[in-house]
Each structure stands twice: as C-alpha cells, then as structure tokens.
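K.L.:
Below are the sequence and a predicted model for it; my questions follow.
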Amino acid sequence: MSLGNVSGKIKHTFVIEGFDTIDRPLTVGIVILCIYLLVMLANVANIYFILHDKRLHKPMYLLICNLAVVDMLYSSSASPTMIGVLVAGDKTIAYVPCFIQMFVFHLGGVMEMFAISVMAFDRLIAISSPLRYQNILTNVRTLVLAGALWVVACAFVAVMPATVFPLPFCHSTLKYTFCDYAALVRATCVNPIYYFNMITIITFFLLFGTFCFISLSYIWIIFAMVKMSSKNNKRKMYITCFSHLIVVVCYYVPLFVRIVLTRLGVVLTLEERHGLMIGAILGPSLVNPFVYCFTTKEIKNKIAHLFCSILYKE
C-alpha cells in the first residue's frame, strides 16, 4: 500500500496490548502502583528536606533535587498508563496524549543520563579542586547548568515526535506496555528500519557519551583520592562517590542489557523486554532517593530529627 493511500488514516486512539500475556495483571498492577507511590513519596521527601533547610542549599544538594525531579518525571511518564491497563483494565490512550507520553518518557530517560553525568562532574570538581570548588560551581551556575541540560535534552527528544507525527498509521494496537518511540513507529505504515537506525545512532551517542564522561571523571577522581593524605577525607569522598556509583549502576546496567546486547544479536522475548523496561524506569527512580537519604549525613539527620519530633509529640 502506498503512502498516498493511507495518509488519510488517522488513529484517534491506540490500544495497549503489551500486558495481554500476563497471568495476573491485577497483582502486577498493584506492585507497580505501590512502587510508583513509594518513588513519588521518597523523591518529594528528598526535595522537601533540601529546600526546607537553607544549610543544604549547595550545588551537590541542588543536583540531588534535580535528579529527584527527573526521577518523578521519568516514572510518571509511563507508570499511570501501565497501572490503568493492569488495575482498571483501561487499554486505550488517545492520539495526542500518546505522543505526549512518548516525549515525556524519552525526555526523562535522556535527563537521567544528564543528571547523573553532571553529578559526576560535581564530585570531580569537589575532589580534584576542593579549595576552588565554591568559586567554580556556585548555586547560580549549578542551576544554569541544570537548566541548560533540560533544554539540550528537549532538543534531542524533539526529533522523535517530529519524525513520527507526519507518518501515516495503519495499526491502532500497540504491542508494548505504553507509548514509546518503538511502539508508535511499529504502528505506522512505513518500514521502521530507517527510523530505528536513526534513533539508535542518537541513543548510542548519548549513552556512550555520558557513560564515557562518567568513567573518565572517576578515573580522575581515583587519581585525586590517591594523592590525599588524610584518611578521614578519603573516607568522606569514598562514601559520596559510592552513593553516586550505585545510581550509575542502577541506571546504566538495564540500558546496556536492553539496548547494547540486543544490537549485538541477543534475542529478548517481548515479556523480557517489558520486564527490563519497567525495571529500568522504576528501579533507579526508587533506589536514587533512598541512596541519598541513607548515605548523605545531612539528609539522614533531617529524617531522624523529623521522626524524633513526631515521636516526642505523641
């Protein structure tokens, strides 16, 4: 069928069929709902503790806030739709909200990379140039840097709706669990190979670019830590870097498994792909706030003080 014959076909709604093979959809939906609520609560708490205490208005904590916002955006891009399908049985999503969901989801994914990378940069400056840290990375510069990354991320992700929106759609069913780029491209009437290759190039550039930047930052950090004479300073830097490394591993490992290995010929079933996708969305978003709650002394003290106040009042 030529494009001219199908160009008039506009799908007003899509049907999400990614969960049709699940045996216990309600149980899975409730689990996702509980994790999602925990993600939102933990990240909101992190942001509240940091913004409420002026002593925490420092570049590192502002970047933690930025990561919390990214985590909430990333998890909120897909979780409500998946919960609606699994718990309420509502499998339909309108055309425009589907495109918005695709944009927000991929924006959250790109911003996760950028947020983690800029936090590695923060640790690099703090450890390699501790005396100049406050002059190099001020609060204003941190906010400007974070804002610039959001703009750059939007520019990268805008390619996706811009390339898919003009295409004719022949299918109203999506074999994935929500609206992402792959799901929408496969619903069109065109050969998806060109569009997948284009996005693969952009994804590999972002994925390996940010991962290489983080890796090089930590190589430099290791050299800087080796030169430190104070064991106490080494311990503090180790704790700070260890928490960030947990965040890096939680985000990049599922990505490498799902994107890199599949491109190397590893075949994943649709269920395995869905599982990795859901884990890649909710896993880092859940781990990140708890990592910084329990490894950052100031935030941990704020939480302890809050609970003590509640218990004392009772």
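P.N.:
Yep, that arrived.
K.L.:
contacts, neighbours, all on C-alpha from now
P.N.:
Will do.
K.L.:
Point me to the helix or strand that includes the residue nearest to Asp71 when sequence neighbours are not counted.
P.N.:
Leaving aside its sequence neighbours, Asp71 sits nearest to Ser285 (Cα to Cα, 6 or more residues apart in numbering; 4.8 Å). Assessed by DSSP states H and E, Ser285 sits inside helix 270-295.
K.L.:
Please compare the first structure with the one that follows:
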Amino acid sequence: MQGANLTIWGFFFLEGFSRYPKLEIVLFVFSLVMYLITLLGNSTLILITILDPRLQTPMYLFLGNLSFMDICYTSASIPTLLVNLLSSQKTILFSGCAVQMYLSLAMGSTECVLLAVMAYDRYVAICNPLRYPVIMNRQVCVQMATVSWVTGSLTALLETSFALQIPLCGNLIDHFTCEILAVLKLACMSSLLMDMIMLVVSVLLLPIPMLLICISYVFILSTILRISSAEGRSKAFSTCGAHLTVVILYYGAALSMYLKPSSSGSQERDKIISLLYGVLTPMLNPIIYSLRNQEVKDAVKKMLGKISLHHTQEQL
C-alpha cells in the first residue's frame, strides 16, 4: 500500500508563487491581461486568415496554426494559474495535471517543428519565387502542418506517459503548473530511460529545428542582399524579420529551460522563465506579425471596417 502511495497521487499541490503573497495579486493582474490579449490577438489573426481571400497563402496557413497553438498552450496552464493565485488551496487533480502536462508539451513541441516549417516556407518564397506555387502547393502545406501536429502530439504522449509512471515521493510541485521538469523533481529515484527520452526529444525538437532555421536564413539573407529593388528588400526583411523575432523569443526561452544542467539555476528563476515563455511569447506573436506585416494590418482594418458598417446598419 505504501508503494502504491509513492506512485499514484489523487491530487497535487502547486507551490506557484505562494512564497510571495504580496506579489500574487500583481501576477494575477499581469497574467489575466496578458491572457486576454493573447486570446484576442491570436483569435483575430485566425479569423482574418480564414476570411480574407488575400491571406489564403501558405505563410498565413502556418500562421493560423501557430495562433491556434498559442491559444491552446496558454489555455492549458494560465486559467489554473489564475485560480491558484487567488486561492489558498493551490491544488490540481492527478487527471488535470496529466492533461495540463500533455497539452503544454504537445503545443510547445508542435510549435518547435512549425517554426522550422515556416522558415522553409520563407526560404522557398524568397530563394525560389518562380517555383514557390508549385513547391508549396496547398496539399504540401497541409501535409507539413499535419506532420508538425503529429510530431508534437506523439513526442508529448511519449514524455507524459513515462513521466506519470515514475514513483513520486511527494505531491508538492514547486511550480505554478504541472511542468514536466518540476514533476520529475519529485521522483523517488532517477530513471535512466526517462532521462534518455527527455534528452532525445529535447535535441530532436530544439537544436535540430533551430539549425534548419539558421541554414534557411543564411540562404534567405544571401538572396535578399542580391535584390536590386529597395522595396523588394524591405518587404522580404519585413516578413522574415517577424518570423525571426518569434523564433529568437521562443527558442531562447525553451533552450534555457530544457537544455541546461539539472543543477543549474534556481527553481524561482525557472518559474519566471516559464511564465514569460507561457504568457508573453504567445501574446507577442500576433503583435509582431501585425506590426511588421502590411497585409495583416490591411486585413484587420478591412475586418474592423465591416464590423463598424454592420453595427451602423443595425442602428439605422
């Protein structure tokens, strides 16, 4: 019976930021505002990519997938964080913890692959513009997006299923979410198999896609510098600059979390990085793409104009 208790817990306590009670209200307001902006920004981006015929291109198909991922990713953990910041009993059921861990890993892993796919799309668009419609046809784009989702979902399933089978010697998670590294710190003994799975998946989804992105951008930069038209160079830099900004933000936080020595840094620092990684980056993605992309700004203005016209007609 004692052995069973080590393995299966009905619920977990989430330590979160309870050591700093005065900070919790500030974090609640910060997280709530960021979450609402994330939902609004990413939902708007999805909506305009569906409704505006000019945005029915591969880049915006991938961008719509990225926005949907960001909504799912934040919705997996931020609502729980918001409730726990105002609650004295910061608990989560085992089933809720499992779902939260899986969704966070699945969305994060899928985004790693999708960002590499988006870099390849920009490479083909800029380096092979005449062949772009043939190479990146609708069927190929759907297949690439599907591969991203399947890869992320399967690697997350592998990590989650093994992590939840490891005997745990406690149920107090020193984090604000069921983050896999925080949960594994409760393990009664180290698992070589789990360590290997985490290492292989981390290398597969972080350095390898990042290397492919860097190679793509070396070719892209070389091609852009050869463009004679200043307007053409500006447009190419604009779309690629937005994607590259998102890549740096996302991979910078992910690499600092998953490819550092286990003894490196404090858990408090990890929580702050996770908060920025889980709230700030998804919120900034649609803003970055909107500010750096004239087509997106035009589509938003067009949609707002239609809404305003419809509202005026209803009043009349």
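P.N.:
That came in fine, so what should we check first? Just so we're clear, the structure is a prediction, and the values are computed from it rather than from any experiment.
K.L.:
Okay, buried residues for the helix holding Ser285 of structure 1 please.
P.N.:
273-274, 276-290, 292-293 (16 or more other Cα atoms under 10 Å).
K.L.:
what number of residues lie near Ala45 of structure 1?
P.N.:
The number of residues packed near Ala45 of structure 1 is 17, by other Cα atoms under 10 Å.
K.L.:
and what of Pro168 of structure 1?
P.N.:
21.
K.L.:
before we move on, back to that, tell me the contacts of the residue nearest to Asp71 of structure 1?
P.N.:
Val39, Ala68, Asp71, Met72, Tyr74, Ser75 (Cα atoms under 8 Å, 6 or more residues apart in numbering).
K.L.:
10 Å instead, please
P.N.:
Applying Cα atoms under 10 Å, 6 or more residues apart in numbering to Ser285 of structure 1 gives the contacts 35-36, 38-40, 42-43, 67-75, 112, 247, 250-251, 279.
K.L.:
Select only the buried ones of the residues you listed in PyMOL?
P.N.:
Buried subset of these, written as a PyMOL selection, criterion 16+ other Cα under 10 Å:
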select buried, resi 35+36+39+40+42+43+67+68+69+70+71+72+73+74+75+112+247+250+251+279
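K.L.:
Go through the contacts of Ser285 of structure 1 and flag which are in strands.
P.N.:
The strands, defined by DSSP state E, take in nothing from the contacts of Ser285 of structure 1.
K.L.:
The stretch 151-300 of structure 2: helices as residue ranges?
P.N.:
180-184, 192-205, 207-225, 230-258, 267-275, 281-291, 294-315 (DSSP state H, counting those that start in this stretch).
K.L.:
re earlier: from the chain's centroid, how far away is the helix holding Ser285 of structure 1?
P.N.:
9 Å (Cα atoms, centre = their mean, to the nearest Å).
K.L.:
quick one: that helix aligns where in structure 2?
P.N.:
Taken onto structure 2 by TM-score structural alignment, helix 270-295 of structure 1 occupies residues 267-292 there.
K.L.:
same question, stretch 243-251 of structure 1
P.N.:
Taking TM-score structural alignment, stretch 243-251 of structure 1 hits residues 242-250 over in structure 2.
K.L.:
check the fit of that stretch onto structure 1 and give the mean distance.
P.N.:
Compared with structure 1 after the fit, stretch 242-250 of structure 2 shows a mean deviation of 1.0 Å (mean Cα distance after the TM-score superposition for structure 1).
K.L.:
I'd like the helices of the stretch 151-300 of structure 2 written out as JSON lines, with distance to Val117 of structure 2 added.
P.N.:
Shown next, in JSON lines, are the helices of the stretch 151-300 of structure 2 (distance: least, Cα to Cα, whole Å):
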{"stretch": "helix 180-184", "distance to Val117 of structure 2": "26"}
{"stretch": "helix 192-205", "distance to Val117 of structure 2": "12"}
{"stretch": "helix 207-225", "distance to Val117 of structure 2": "8"}
{"stretch": "helix 230-258", "distance to Val117 of structure 2": "11"}
{"stretch": "helix 267-275", "distance to Val117 of structure 2": "24"}
{"stretch": "helix 281-291", "distance to Val117 of structure 2": "16"}
{"stretch": "helix 294-315", "distance to Val117 of structure 2": "20"}
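K.L.:
Right, I'll call it a day here.
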